[in-house]
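Chemist: Give me a 3D structure for the following:
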Amino acid sequence: MTGLRRFWPMLPVITALLLFAPAVTFESVRWDDPQLVFENPRVTAFSPSIWWTYDPELYVPLTLTTYQIEYALVGPQPWLFHLTNILLHALNAALVFLLLKRLTGSQSAAAIAAALFAAHPLTIEAVAWISGRKELLWAAFALCSMLLYARTDARHVRTLLPSIGCMILATLAKPTALVIPFLLLTIDAATGRRIDQRVAVEKWPYVIVSIITGVIAFLGKEHAVGMLGPLDTLLLALRSVAHTAQHALAPIGLSTLYPVDPSGIRSAPALLAGAAVLLLAGAAWILRRRATLLGAGITFFLIALAPSLLAYQRSNEVALAADRYAYVPLVGLALVAAWGFTWMESRGKRAIVWIFGALAIALLAACTTLHLPVWHDTETLFRAALKTAPTSIVAKNNLAFRLLADGKLAEAEVLLSEALTANPRYADALVNLAAIRGRQGRLDEAESLLLQALSINPKHVNAHINLGGVALKHGDRLRARAEYEAALALQPGNPHALRLLQQME
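Modeler: Sure thing, here's the model as predicted:
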């Protein structure tokens, strides 16, 4: 039995490392990775400006610092970035185990539940995508904050400082960590503390951090575009929760993108999904005393998911969900699983727990093994996305961009035409179509498309850069310089604009 006790803590870590090891060989994908890391002058030049600027609307200096270190070590080679993500996921699996063990008192139940978290296909996007680092980092520091909090008996500001410090680091990784005070209340509930005024008031240092984080996040998001009214936004949020819960229980039909038709938000299935979420929240409230850990796990899931529910409205496409946002909420569902395993163990059914746990881990591991290769490269990623979401204009545009880089102009043009038919004001697609027209020598059409893109989004850096290229082909060096300088004004240090200006000297 001593050997078995030593094995349990390693189970979630080994599961995470074995399942995600192939991702070390993956490429970076042209979906945020260039803008966030490999073509981000603040990262490539190790600039301290990451601490007082947004990315482009999130304040994530700690995440960018990790990219800076990796880029300084290996340059644009993606393997180290992927390796870091895998190691962070393994660390998080270990932290989930420690937290669940603390809350349930059962090492075996905690290990099996943490391994389920480590193996779950919903974690793939956060781990296999270099730009998913934000989720992994804030999860790690949030889990550390909760662990330190749970281990502190006399909860005064002085004794809570390590936990508060971890929360601050979590917010610097991603502002979503502002929900930590509410997650700590679920930890209180899980440990049997009565949630009264005293317990709430002792969270005031965390709340102050949350308020500051919220203000910073709001300043970065003030220009974000919302496409829906209040009622549709609420219904979309409820449906998003139901979608995530469904995929957590049955991870079938996973995709990089889940576009939704705004006109269908008030449909009968959508309303039923919303009702199911309200029932889930009601169940968590009812179970808060009868089955404390079960209620706490459900509540944790809902709270951790809440900040992402306003992130699905963009000027280009309304989305139902994103797998990466399920990363931390899955910890709540792992607590639910640990509660179930502990309940069965208390009734002498340990063998059943081990057998069921092994089967569940194997099933999730098989799903992850099958879905992980989708993230190998950009073309594979978005071809797979179009199979599950054939109407996604974002997938069509991103795949077209990859095909354009490979010289496959005809297929790229078809995809861009379809995207622009669905949304004629899709600036990125207009810029990419203009690039095709430029390669075809149809410069006047290219210029017209770029000007149209700038009328929709005056801050489109690539539109200015490409207009500069069109001007150069027309022999207008003054206008070309003006366009490159306009791009640099919008994004100081942009490597493409800088290189093109230097070539004009």
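Chemist: alpha carbons only for contacts and neighbour counts from here, please
Modeler: OK.
Chemist: any idea how far the most centrally placed residue in the chain lies from V461?
Modeler: By CA atoms, centre = their mean, the chain has its centre lying nearest to R324, at 3.6 Å. R324 sits 27 Å away from V461, going by CA to CA, to the nearest Å.
Chemist: Over to V353?
Modeler: Counting by CA to CA, the gap from V353 to V461 is 55 Å.
Chemist: Ok, V328 next?
Modeler: 33 Å.
Chemist: who's more crowded, these two?
Modeler: V328 (24 against 20; other CA atoms under 10 Å).
Chemist: Could you double-check that the more buried one lies in contact with A139?
Modeler: Yes. Taking CA atoms under 8 Å as the definition, V328 is a contact partner of A139 at 6.0 Å.
Chemist: ok, residues contacting stretch 302-315?
Modeler: The contact list for stretch 302-315 (CA atoms under 8 Å, 6 or more residues apart in numbering) reads 176, 179, 182-183, 224-228, 233, 237, 240-241, 281, 318-321, 325-326, 328-329, 426.
Chemist: In helices only, show me these.
Modeler: Using DSSP state H, the members of these that fall within helices are 182-183, 233, 237, 240-241, 281, 329.
Chemist: Mind telling me the two of the residues you listed farthest from one another?
Modeler: Pairwise distances across these (CA to CA) peak at 23.8 Å, for the pair L183 and T233.
Chemist: I'd like the structure of this one too, to check against the first:
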Amino acid sequence: MSNDELQSDEKNCYKPFLIISIAGLLIYAQAILFPFSNYDDYSFIVMNSHIHEISFENLKTLWVPGLYEGEPIYNPLSYTVLMFLYAIGSGDPLPFHLFNVLLHIGSACILFKILLSLKVDHKVALIVSLFFIAHPVQSEAVAWAFGLKDLLAAILALSAFYYYLNDRKNRCLVFYLLACLAKPSVLLLAVFFAVYRLLKDRKFVPRDLVYLAVSVLIVILNQIQSHVQQSIHVVGESTVSMSTNNLSYIFMVPLAILQRLIPYMPFPRFFNRPETVSQFSMITGMVLGIALLIILIELYRRKKNDSICGLFFFILLFCPVAAVVISNRAFYMADRYLYLPLVGLLMLIPQFLTTKGRLKAATVILCIFAAMSVYNARQWQTNESLWKSCLRHGDSTWVSYQLAQDYYQNRRFLQAVPLLEKVAKKYPNNLKARYHLADCLNKIGDNNSAITHLKYILERDADNTQAKKLLAAIYLAQ
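Modeler: Next comes the predicted model:
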């Protein structure tokens, strides 16, 4: 590209950024006014005293590995940003949601710059960036306040990639380190840098070893932090050890990914127990895995290095999450897991948008995705709508319990009872859920059933003060 063309691009560069910003605001402006959800927002923001005040002690707790007991992973930068946002709004959710939307728009703008660095046409680069903004799989990370760590890690990782492409090595290193401190799942970006260099220049640059050294450092810090909590917890029914059945979950991961890339596929999104692992899921996963391998071989044969890099970006950025998902057989494949890896798949799009007809078709799909994202984001407006939307995708006892808790807190006891009965039946020793069930039954007048559940609790925990008080109150009323 000549100097005149570069100058022309720089003059017109504000227009794509303006379009991306407007699109992001149109889709997610509603999320700015959303309240906190009970999907970890209360645990990690509202009730997390370590971020409620900017102080040396709190910063020390967040940044010294092993001191913070909130999570088994080391992501101090995300919590530091949460601390400042909490101070700005005095605990109001608006700064958190506003910052999330701005991070999402910023990531799309950086993706646009990355595509230009890869010599992608301006119009095509803009459409691909708008796909990043509008794809429904992104709505969870943006509309969820605690999704900030995914958004922050993504914008920093994309910045590192942009500077890597433009040989700004020091800036790349700084942004890569910050991305790992925001969320360590991006640590394989260092491996991607090495793969990219091998595909582009057919050589390995010793400088890339510095990024690998940073990855090793992040792994060590996370190992220290993980000793605080002996097991890794992800969203799901429970955390269980590895078993031979994990092979089934490995095959299911590609299907779960496909479900999110093609919204509203009629397959269950929850795979909470081995018995739900169908042969269809395993066969489909195997077929998708083989298809991916064939695509990689064909792209290599045709020397489509950018597309190969895109696939490697997706695979490497998703691998850390997939490892946790597979090792915990009871899991929920959350949409936010694909927030940054989606960039790799979007890097495949430019080779298909080679005609005006295809550009028009892509624009139509883009509008449909935008409408879906508006709908998906709206589901985070209340806890009830959030958990009901999850249940529509598949039956999950854990989600039923979350919805029941929302009903319980809002004194909708009649609606909470069947959900709590389901939880108590599947997990008899979940005494907290059983107590809530007994309290709801008491509130709707079914005292005999309430007494039965309270006696069950006291048989297993004779010192349960809540159960004793409620049982005494019921007897006194009778």
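Chemist: Quick check: which element contains P424 of structure 1?
Modeler: In the assignment (DSSP states H and E), P424 of structure 1 maps to no helix and no strand.
Chemist: Counterpart of it over in structure 2?
Modeler: Using TM-score structural alignment, the partner of P424 of structure 1 in structure 2 is P428.
Chemist: Quickly note the distance from its match to A472 of structure 2.
Modeler: Counting by CA to CA - P428 of structure 2 and A472 of structure 2 are separated by 22 Å.
Chemist: need the longest helix for structure 1.
Modeler: helix 79-104.
Chemist: so that one aligns onto which residues of structure 2?
Modeler: Against structure 2, helix 79-104 of structure 1 falls on residues 94-119 (TM-score structural alignment).
Chemist: List the buried residues of that stretch.
Modeler: By neighbour count on 16 or more other CA atoms under 10 Å, the buried set for stretch 94-119 of structure 2 is 94-116.
Chemist: What residues in structure 2 pair up with stretch 171-180 of structure 1?
Modeler: Under TM-score structural alignment, the match for stretch 171-180 of structure 1 is residues 180-189.
Chemist: Now do the matching stretch: distance from first to last residue.
Modeler: Where stretch 180-189 of structure 2 begins and where it ends lie 9 Å apart, using CA to CA.
Chemist: can you list contacts of it?
Modeler: 73-78, 149-150, 152-153, 157, 179, 215, 218-219, 222, 313, 316-318, 320-321.
Chemist: Narrow the residues you listed to just the buried residues.
Modeler: For these, buried by 16+ other CA under 10 Å: 73-78, 149-150, 152-153, 157, 179, 215, 218-219, 222, 313, 316-318, 320-321.
Chemist: show me the contacts for the closest residue to Q229 of structure 2 other than its chain neighbours.
Modeler: In space, and not counting its chain neighbours, Q229 of structure 2 is closest to P72: 5.6 Å by CA to CA, 6 or more residues apart in numbering. By CA under 8 Å, 6+ apart, P72 of structure 2 lies in contact with 222, 225-233.
Chemist: now, which of those residues sits nearest I32 of structure 2?
Modeler: Nearest to I32 of structure 2 among these: H233, at 28.6 Å, using CA to CA.
Chemist: wait, isn't the closest one in contact with T239?
Modeler: Yes. Proximity of H233 of structure 2 to T239 meets the contact threshold set by CA under 8 Å, at 6.2 Å.
Chemist: how about Y312 of structure 1, what's its partner in structure 2?
Modeler: Aligned partner of Y312 of structure 1 by TM-score structural alignment: V325.
Chemist: got the residue ranges for the strands in structure 2?
Modeler: Along structure 2, counting by DSSP state E, strands occupy 270-271, 331-332.
Chemist: Would you mind giving the ones you listed as a markdown table with mean neighbour count and distance to T354 of structure 2 added?
Modeler: A markdown table is the format used below for the strands of structure 2 (neighbours: other CA atoms under 10 Å; distance: least, CA to CA, whole Å):
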| stretch | mean neighbour count | distance to T354 of structure 2 |
| --- | --- | --- |
| strand 270-271 | 22 | 38 |
| strand 331-332 | 21 | 37 |
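Chemist: Can you tell me which of those strands is nearest to P35 of structure 2?
Modeler: Nearest of the strands of structure 2 to P35 of structure 2, taken as CA to CA: strand 331-332 at 23.2 Å.
Chemist: in the superposition, what's the average offset of the closest one relative to structure 1?
Modeler: On superposition with structure 1, the mean distance recorded for strand 331-332 of structure 2 (mean CA distance after the TM-score superposition for structure 1) is 3.9 Å.
Chemist: neighbour count winner among L183 and T233 of structure 1?
Modeler: Neighbour count, other CA under 10 Å: between L183 of structure 1 and T233, L183 has more, with 24 against 19.
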